[in-house]
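Asker: mind looking at a prediction? Sequence and model below.
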Amino acid sequence: MELEKIRNLSDGELKAEQAKAAEQLFRLRFQMKLGQNEGVKKLRGLKKDIARIQTVARERELGLYGATPKTESTEPKPKAKKAAVKKTAAKPAVKTKKAKSEKEAAE
């Protein structure tokens, strides 16, 4: 199935096509397990069709397809003000057992 044909389908038709392709894929896989090696190309094609359908559905979800890219205006953007940085008192260092024992050994 061509991408443009998929894009022209409605959401309901997309779901129906996906279900139909998934059913065909299941049947083909079942036949392959039974030893019929016919339809390998069709198997690949069905997997790609399902992927295309899912891609178009996701694009619609995100609103990506057909969206016009934003153009930057020629006006300069206002600069953001820097937030004031609060200085906090440093926490007293915690001495470890090793540091304490070294200090005691030095004394």
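Answerer: Great, that's in hand. Residues are numbered from 1 along each chain as shown.
Asker: for the rest of this, base every contact and every neighbour count on C-alpha atoms.
Answerer: Noted.
Asker: centre of the chain to the helix or strand harbouring residue 23, how far?
Answerer: With elements delineated by DSSP states H and E, residue 23 resides in helix 11-33, which encompasses its position. Computed by C-alpha atoms, centre = their mean, to the nearest Å, the separation of helix 11-33 from the middle of its chain amounts to 24 Å.
Asker: helix or strand right after it?
Answerer: Beyond helix 11-33 on the C-terminal side, the first helix or strand identified by DSSP H and E is helix 40-62.
Asker: second structure for comparison follows:
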Amino acid sequence: MKPQEIRDLSGSELQEKLQDFRQELFNLRFQHSTAQLENTQRLAQVKKIIARILTIINEKKTGTGHGK
């Protein structure tokens, strides 16, 4: 997901996406530990998406977001 797509989501949608991506990260880590993960780059991608979502949630809380 691109940052602008994340910024367009509401607070509840952001929380839902965050939960979905955390679940995906858990599953990817599990697959990686059992040597079943084929696309290891997806781990880094999901971590970055989670960080973006958390950043945007914090920006909305403090009112310092970009692209208001």
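Answerer: Thanks, I have the structure now. For clarity, every value in this text was computed on a predicted model and none was experimentally measured.
Asker: which helices and strands does the helix holding residue 23 of the first structure pack with?
Answerer: Judged by 3 or more C-alpha pairs under 8 Å, 6 or more residues apart in numbering; DSSP states H and E, helix 11-33 of the first structure is in contact with helix 40-62.
Asker: mind redoing it with 10 Å?
Answerer: helix 3-7, helix 40-62 (3 or more C-alpha pairs under 10 Å, 6 or more residues apart in numbering; DSSP states H and E).
Asker: reformat those as TSV; add mean neighbour count and distance to residue 103 of the first structure.
Answerer: Compiled in TSV, these are given as follows (neighbours: other C-alpha atoms under 10 Å; distance: least, C-alpha to C-alpha, whole Å):
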stretch	mean neighbour count	distance to residue 103 of the first structure
helix 3-7	13	75
helix 40-62	15	63
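Asker: residue closest to the middle of the second structure?
Answerer: Among the residues of the second structure, the smallest C-alpha distance to the mean C-alpha position (C-alpha atoms, centre = their mean) belongs to residue 50, namely 2.5 Å.
Asker: tell me the contacts of that one?
Answerer: Shown here is residue 50 of the second structure, whose contacts under the criterion C-alpha atoms under 10 Å, 6 or more residues apart in numbering are 1, 17-22, 25, 44, 56.
Asker: of those, select the buried ones using a PyMOL command.
Answerer: Selecting in PyMOL just the buried members of the contacts of residue 50 of the second structure, where the criterion is 16 or more other C-alpha atoms under 10 Å, is done with this command:
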select buried, resi 17+18+21+22+25+56
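Asker: closest to residue 37 of the second structure among the contacts of residue 50 of the second structure?
Answerer: Using C-alpha to C-alpha, residue 25 comes nearest to residue 37 of the second structure of the contacts of residue 50 of the second structure, at 11.7 Å.
Asker: so how far is residue 34 of the first structure from the aligned partner of that closest one in the first structure?
Answerer: Residue 25 of the second structure is assigned residue 25 in the first structure as its aligned equivalent, the criterion being TM-score structural alignment. Applying C-alpha to C-alpha, to the nearest Å, the value for residue 25 of the first structure to residue 34 of the first structure is 14 Å.
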